[in-house]
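# predicted model and sequence follow; I will ask about them next.
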Amino acid sequence: MSEISALPRIRELDAYVPGLSIAEIQQKYGLSQVIKMASNENPLGASPLAQEAARRHAPSLFRYPQGGNPRLVRALADLHAVDSRRVAVGNGSDEIIDLLIRMLAEPGKHSLACFEPCFSIYPIQGRIAGVKVRRCPLEKDFSFDFDALLRLVDQSTRLVFVTTPDNPSGYCPPRGAVADLAGRLADIAPDCLLVVDEAYMDFAEDEAGASLLASGALPDNAVFLRTFSKSWGLAGLRLGYGVLPPALAEYFWRARLPFSVNILAEEAGLAALADTAFRRATLDAVRRGRATLRDGLTALGCTVWPSAANFLLFRLPPDAGSAKGCFEALLRRGIIIRPLNSYNLPEHLRVSVGDAGENAAFLAAMREILAAPEARRA
């Protein structure tokens, strides 16, 4: 019997690489406790109100959710002071990214542009859709060269992706620069959509000053993405949303799979939005923890890049051995951070902000590893 083969563009694809799980590290190293600081999850867990909502609505699991998730849409429209006709919700913001590409770009005809490195879902979903992916290298300090990005745009380009704050560096460009990019893009390619992924924006010290979405001045050619996976603490329920131009949002609802946002995700999302105390505590914990990790790593001689997100990009001191050796030494101590080989940054590491105890344990382990002779030979 002949083997059924996928399309060539699928066979050539590199899959998304997730962070290691607690369970696999416990099993591999025989550890009873593991600290995970690899996937930019909420250091305080999930909102108590969201957890209670999920328990309360569990008996309704046999029911389909309400089509279009209108209560959640209205709540998000209120949160961002936008017309509810602009709001789209999905099974994580990944679903919205995938649908935007498939809605706007024809296979073999159109292109998208993004930076390199960037969140890998943009190029992965572009290639799955048969769309040419054009990449613009980041500057050496991980900032954005918008002039260079725009040089990749022509009449075939239907989407340009920008993440702010960026992943994996945490770099956050000035709000005015993003607005200027939208204006210039409209002049160069009127049919091209700017997708501004603000998944980490609420961790910025001044969200209102950094976010174009928060400013209320929304360009007609721009989409803004947010997620419940980070500050809202609902990564396991897969819930994201976007603020789109109204006409594009209407097409989104036509194209989205029915009921892709399940009952528990919707109810937990609504409860999380209402739990303002938990969210304030989360933002405070992340901002304080980010400063603690930055100062601690810097004191150890590491190079640490400025971050407006809930993670830090860093590089070891010159004589401290390899990033891979440090990563594995942390694993043996029951601490998971993120190696960045999949971002083509093999000598860099990324650590998510944990709670106070996790941050202290990570820094203590780093001090031990960097002081050990074997670390320098790794």
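Now that the structure is in, tell me what you want to look at. Not measured: the values here are computed from a predicted model. Numbers count the residues shown, from 1 in each chain.
# going forward, measure contacts between C-alpha atoms and count neighbours the same way
Fine.
# what lies in contact with stretch 59-67?
With C-alpha atoms under 8 Å, 6 or more residues apart in numbering as the test, stretch 59-67 has contacts from P258, F259, V261, N262, I263, L264.
# got another, please set it beside the one above:
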Amino acid sequence: MKERVRKQILDFKPYTPGLTLEDIREEYGVERVIKLASNENPLGVSPVVQKVLGQKAAEVFRYPQNHSPRLAAALAERLGVEPDMVVVGNGSDEIIDMLYRVVAEPGRDNVVCYEHSFSMYRMCAKLCGVEYREIPREHGLGLPMEHLARAADEHTALVFLTSPDNPTGLAATADEIAKLSRALPEGALLVVDGAYAEFAEPQDIYEAAPRLAELDNLVLLRTFSKAYGLAGMRLGYGIMPAWLASYLRRARIPFTVNLPAEAAGLAALEDEVFLSETLRVVCEGRDYLGRELAALGCEVTPSQANFLMFRPPSDATVFFEGMLRRGIIVRHLKSFGLPDHIRVNMGTESENRAFVSACRELL
């Protein structure tokens, strides 16, 4: 029966999630664990969202409204686009998967991305039988904007750009995104994964949504997991040309976004106070950690996200394991192909100070 399994699955390597609090408590015997590895919201969940989720608990026996039209309309109003340009998904990962299934022809088309990037792009390509072209980054791990355009050809279905980038935190401006979009061959879609878009400053320089009206091959991906603190709800969305959004809605399985998730998304958009406080805490924490890490001899990459990537002056594996023994989870970027680098997301003020204290001990 194993012969019935598609050849792409036989040697498929699944996504490897980060370590959990339970993993570290059990392995290292520490009571207090600080998780700074998964780029989650340092403030947790909005109190407004928590209240709404409690109110919706009694309604979960009902099916949700397919395609989440209320949330799509609210997002469209927020971003200044038409509602039929917004596709809400079970995390932005679902939108990535759907784009492959809708526009990439197996055995003919290719997708283009760059090294040391989010593994989901490569995984979806393999699952769908589509060629995955990975190009080198610029010197210093910069975003290879011009090289992305040159790597695309008449069979390129999707070109992926993550901005702000994971794991570096570097970001492309809206002007740079528009230039890349116009440089691509006809028929190629530029997909800008903006999971960390809310953290880029100033927004008027980095926000590409206003360019959607002039660029007919641009797709923007966003998530509620980071700035809105809803990682566990699995809620994301894509903003794209209306014709493409129509095909995605047509081809998807029904009810992928559950009723509590949609309610949480609507509530999160209304809680401006929580979002503003999140951005303040992240911005201040980013500045503080950047200064402290640099003072300890680390090579810190400037970031527009809610995390920092750095290269410690000593062995990164030893640093990573030393942090775990102290009950602090950071991300060793070995899985990104960067074994000499560490990624740490901003926590609360006390968590950030505990991290810096542990760094001083280790370095």
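Good, I have the coordinates. As the structure is a computational prediction, the values presented were derived from the model and not from experiment.
# counting neighbours, which of the contacts of stretch 59-67 of structure 1 comes out on top?
V261 (23 neighbours; other C-alpha atoms under 10 Å).
# re the thing from before, for the contacts of stretch 59-67 of structure 1, which one is nearest P219 of structure 1?
When the contacts of stretch 59-67 of structure 1 are ranked by distance to P219 of structure 1 (C-alpha to C-alpha), V261 comes first, at 27.3 Å.
# what sits against the counterpart of the closest one in structure 2?
Alignment note: V261 of structure 1 maps to V257 in structure 2; criterion TM-score structural alignment. Contacts for V257 of structure 2 (C-alpha under 8 Å, 6+ apart) come out as P64, N66, H67, S68, V88, G89, N90, L235.
# in structure 1, which of those still touch?
For the contacts of V257 of structure 2, the contacts that are reproduced in structure 1, applying both residues aligned by TM-score structural alignment, their matches' C-alpha atoms under 8 Å, are P64, S68, V88, G89, N90, L235.
# just the ones of those in strands?
V88, G89 (DSSP state E).
# export the kept ones among the contacts of V257 of structure 2 to JSON lines and tack on distance to L190 of structure 2?
Shown next, in JSON lines, are the kept ones among the contacts of V257 of structure 2 (distance: C-alpha to C-alpha, whole Å):
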{"residue": "P64", "distance to L190 of structure 2": "31"}
{"residue": "S68", "distance to L190 of structure 2": "25"}
{"residue": "V88", "distance to L190 of structure 2": "19"}
{"residue": "G89", "distance to L190 of structure 2": "19"}
{"residue": "N90", "distance to L190 of structure 2": "21"}
{"residue": "L235", "distance to L190 of structure 2": "22"}
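# closest to T301 of structure 2 among the kept ones among the contacts of V257 of structure 2?
Distances from T301 of structure 2 to the kept ones among the contacts of V257 of structure 2, taken by C-alpha to C-alpha, are shortest for L235, at 28.8 Å.
# so that closest one sits right up against K226, yeah?
No: checked against C-alpha atoms under 8 Å, the pair L235 of structure 2 and K226 is beyond contact range at 10.4 Å.
# what about A179 of structure 1, neighbour count?
By other C-alpha under 10 Å, the residues close to A179 of structure 1 number 17.
# tell me which helix or strand the residue nearest to the spatial centre of structure 1 sits in.
The centre of structure 1 sits closest to A199, judged by C-alpha atoms, centre = their mean, with a distance of 5.2 Å. Following DSSP states H and E, there is no helix or strand that holds A199 of structure 1.
# what residue in structure 2 is paired with it?
Superposed on structure 2 with TM-score structural alignment, A199 of structure 1 falls opposite A195.
# skipping its backbone neighbours, what lies nearest that match in space?
Excluding the flanking residues, the one nearest A195 of structure 2 by C-alpha to C-alpha, 6 or more residues apart in numbering is R222, at 4.9 Å.
# go on, R294 of structure 1?
Nearest one to R294 of structure 1, counting by C-alpha to C-alpha, 6+ apart, is V304 at 6.5 Å.
# run a quick neighbour tally on the corresponding residue of structure 2 for that neighbour.
Under the alignment by TM-score structural alignment, V304 of structure 1 pairs with V300 in structure 2. By other C-alpha under 10 Å, 21 other residues sit near V300 of structure 2.
# okay, and V300 of structure 2 sits in which element?
V300 of structure 2 belongs to strand 299-301 when assigned by DSSP H and E.
# ditto for A272 of structure 1
A272 of structure 1 belongs to helix 263-274, assigned by DSSP H and E.
# and that helix against structure 2, how far off on average?
Compared with structure 2 after the fit, helix 263-274 of structure 1 shows a mean deviation of 0.6 Å (mean C-alpha distance after the TM-score superposition for structure 1).
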